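# predicted structure and sequence below. I'll ask about it afterward.
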Amino acid sequence: MERAARMALRGHGQAEPNPMVGCVILDSSGNFVAEGYHHRCGGAHAEVDALGHAGASARNGTAIVTLEPCNHHGRTGPCSQALLNAGVARVAYGCCDPNPKAAGGGDMLRAAGVDAFHLPCAAAERVTAPFLYRVRTGLPWVIAKWAQSADGRIATKPGEPRWISGPESRAMVHRERGRVDAILTGMGTVLTDDPLLTVREARASRTPVRVVWDP
């Protein structure tokens, strides 16, 4: 399951607003044969991607997926049906899908005779957390970022620009900027630092909207 979670992260910045999902396929003897992930919204889901790589080796095998296979027709067909068509005997999923439009894949597979079961996994929960939070609460997933010195300060004297963060942390921030929908900062920061709020030190998967909060 942890391998599937690592695969899911490859879709970060492209899969949204769909969840990031990863899938690993084992053959009937339990040997690894293929893996896949949800590359982009509107594209093949992780299970279909992995099954495409596995081919006939998936028959009577096991699919390990970070999120319960979907059970509805959207821009793509239901993953539960794709797994059934491939002849998979077992399906383990790390998170149950709370989305009422897509949930029910586990029940559908069990009704068809597939050994489908929830296998809780912290790694799967972490990679799916933004999606789970949005569906359950209706609120966006927020990442808070600030730089702080060892003595607990976030700035020097007023009007004195000074880097507190290092090159490694700045590179990480730019990677995250290239994967989110919006970047928000306060008017005080804008007036003091005049930040660009753009992605410059990493390849951007998307261009985030710049938002200034001026209460």
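Structure's in. What do you need? Residues are numbered from 1 along each chain as shown.
# C-alpha from now on. contacts and neighbour counts both.
Fine.
# now do the same contact list for the closest residue to M20 other than its chain neighbours.
Setting aside the residues directly before and after it, M20 is nearest to A8 in space (Cα to Cα, 6 or more residues apart in numbering), at 5.2 Å. By Cα atoms under 8 Å, 6 or more residues apart in numbering, the contact list for A8 reads M20, V21, G22, C23, Y37, H38, A46, T66, V127.
# which SS state does the first one fall under?
Under DSSP: H, G, I helix; E, B strand; the rest coil, the three-state class of M20 is coil.
# tell me the secondary structure of V212, please.
Assigned with three-state DSSP, V212 falls in the strand class.
# and it, how many neighbours does it have?
For V212, the neighbour count with other Cα atoms under 10 Å is 14.
# test my guess that it contacts T185.
Yes: using Cα atoms under 8 Å, V212 is in contact with T185, at 5.2 Å.
# for P130, which non-adjacent residue is closest in space?
W141 (5.3 Å).
# helices along the chain, start to end?
2-8, 46-54, 79-85, 105-111, 122-137, 167-177, 187-193 (DSSP state H).
# and R136, how many neighbours does it have?
Residues near R136, counting by other Cα under 10 Å: 10.
# what do you get for A122?
13.
# ok, it to P78 distance?
25 Å (Cα to Cα, to the nearest Å).
# do W213 as well
Counting by Cα to Cα - W213 and P78 are separated by 41 Å.
# second one coming, line it up with the first:
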Amino acid sequence: MNATAAMQRAIELSQFGLGKTKGNPIVGAVIFDDSGIISEGFHQSGPHAEVVAIENAKRDLTGASIAITLEPCSHHGKTPPCSDALIAAGITHVYYAVSDPNEIASGGGDKLKAAGINVTAGVLATEAAFANRAWLASIANKRPYFTWKIATTLDGRTAASDDSSKWISNELSRQYVAELRNQSDAILVGTGTVINDDPNLVSENQ
């Protein structure tokens, strides 16, 4: 298996963490060798993706490679540094997509290089950054990432004038909005919506 294919899979895995990381980045990781995938992992508020992948392998990983959507962390926060876990596991080549913009956690790539591990950065960086755009934007802008949702008719109306309409959006778009809600840390609505609709302000699958 090559690094690009492994990274594509890691990006797919990262999506399973949407709505579960509580302000932290979504991250996917794939451990692989020439024969294919050895193990996988993704971050969902507990252990980081790299550690999950290492634990899922349940075998000696000496000589294996790993593809990670975000640079491995180098600091000891809620969990030990992922860079240390990769070194201890015997991984020989680390591919990551996006450098960690968080000054507290960044530097894992340099730490791995100092330990003699081959490091390649920027693999599918554009794709991985788009998948993690909410967290990256919050770090860059130092504020929450906002998703603006509005449903309107072709003439710019949000409801029938006689209040007879329950929805003007279709089922597919409502399902998509439910997914967006599930990925969000908070939901804001106007007073008119509260008075007229009395919304639950939760995802439809909750």
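That came in fine, so what should we check first? Since the model is a prediction, treat every value here as computed from it, not as a measurement.
# and the spatially most central residue of structure 2, what does it touch?
In structure 2, the residue lying closest to the centroid (Cα atoms, centre = their mean) is I26, at 2.1 Å. Neighbour list for I26 of structure 2: S14, Q15, G17, L18, F42, H43, Q44, N132, W135 [criterion: Cα under 8 Å, 6+ apart].
# to which residue of structure 1 is the fifth one aligned?
Taking TM-score structural alignment, the alignment pairs F42 of structure 2 with Y37 from structure 1.
# show the contacting residues for that match.
Y37 of structure 1 makes contacts with 7-8, 10-11, 20-23, 45-47, 49-50, as judged by Cα under 8 Å, 6+ apart.
# one more: A89 of structure 2?
A89 of structure 2 touches I54, D60, L61, T62, counting by Cα under 8 Å, 6+ apart.
# most neighbours, which of the contacts of I26 of structure 2?
Among the contacts of I26 of structure 2, F42 has more neighbours than the rest - 28 neighbours, counting by other Cα under 10 Å.
# for L61 of structure 2, give me its contacts.
A89, G90, I91.
# which among the residues you listed gets closest to H75 of structure 2?
Distance to H75 of structure 2 across these (Cα to Cα) is lowest for A89, with 17.6 Å.
# returning to that earlier point: still contacting in structure 1, which of the contacts of A89 of structure 2?
Retained in structure 1 by both residues aligned by TM-score structural alignment, their matches' Cα atoms under 8 Å are the following of those: I54, L61, T62.
# between those residues, which sits nearest G107 of structure 2?
When these are compared against G107 of structure 2 (criterion: Cα to Cα), the nearest one is I54, at 20.4 Å.
# so that closest one makes contact with I38?
No: the pair I54 of structure 2 and I38 fails to qualify as a contact (Cα under 8 Å) at a distance of 9.4 Å.
# more neighbours: these two, which one.
The residue with more neighbours, out of I54 of structure 2 and I38, is I54; 24 against 20, by other Cα under 10 Å.
# so stretch 93-111 of structure 1 matches what in structure 2?
So stretch 93-111 of structure 1 sits over residues 96-114 in structure 2, by TM-score structural alignment.
# rewinding a little: and the contacts of A89 of structure 2, which is closest to N102 of structure 2?
I54 (23.6 Å).
# and the closest one, what's its match in structure 1?
Taking TM-score structural alignment, the alignment pairs I54 of structure 2 with L51 from structure 1.
# now the residue of structure 2 most remote from its centre: how far from G108 of structure 2?
The C-alpha centroid of structure 2 is most remote from D162, which lies 42.7 Å away (Cα atoms, centre = their mean). Noted for D162 of structure 2: a distance of 60 Å to G108 of structure 2, by Cα to Cα.
# and what of P80 of structure 2?
12 Å.
# for V194 of structure 2, same thing?
46 Å.
# one step back: which of the kept ones among the contacts of A89 of structure 2 lies closest to L172 of structure 2?
For these, the nearest to L172 of structure 2 is I54 (37.7 Å; Cα to Cα).
# which ones are touching I11 of structure 2?
By Cα under 8 Å, 6+ apart, the contact set of I11 of structure 2 is V27, G28, T69, E127, A128, A131.
# who wins on neighbours among these?
T69 (38 neighbours).
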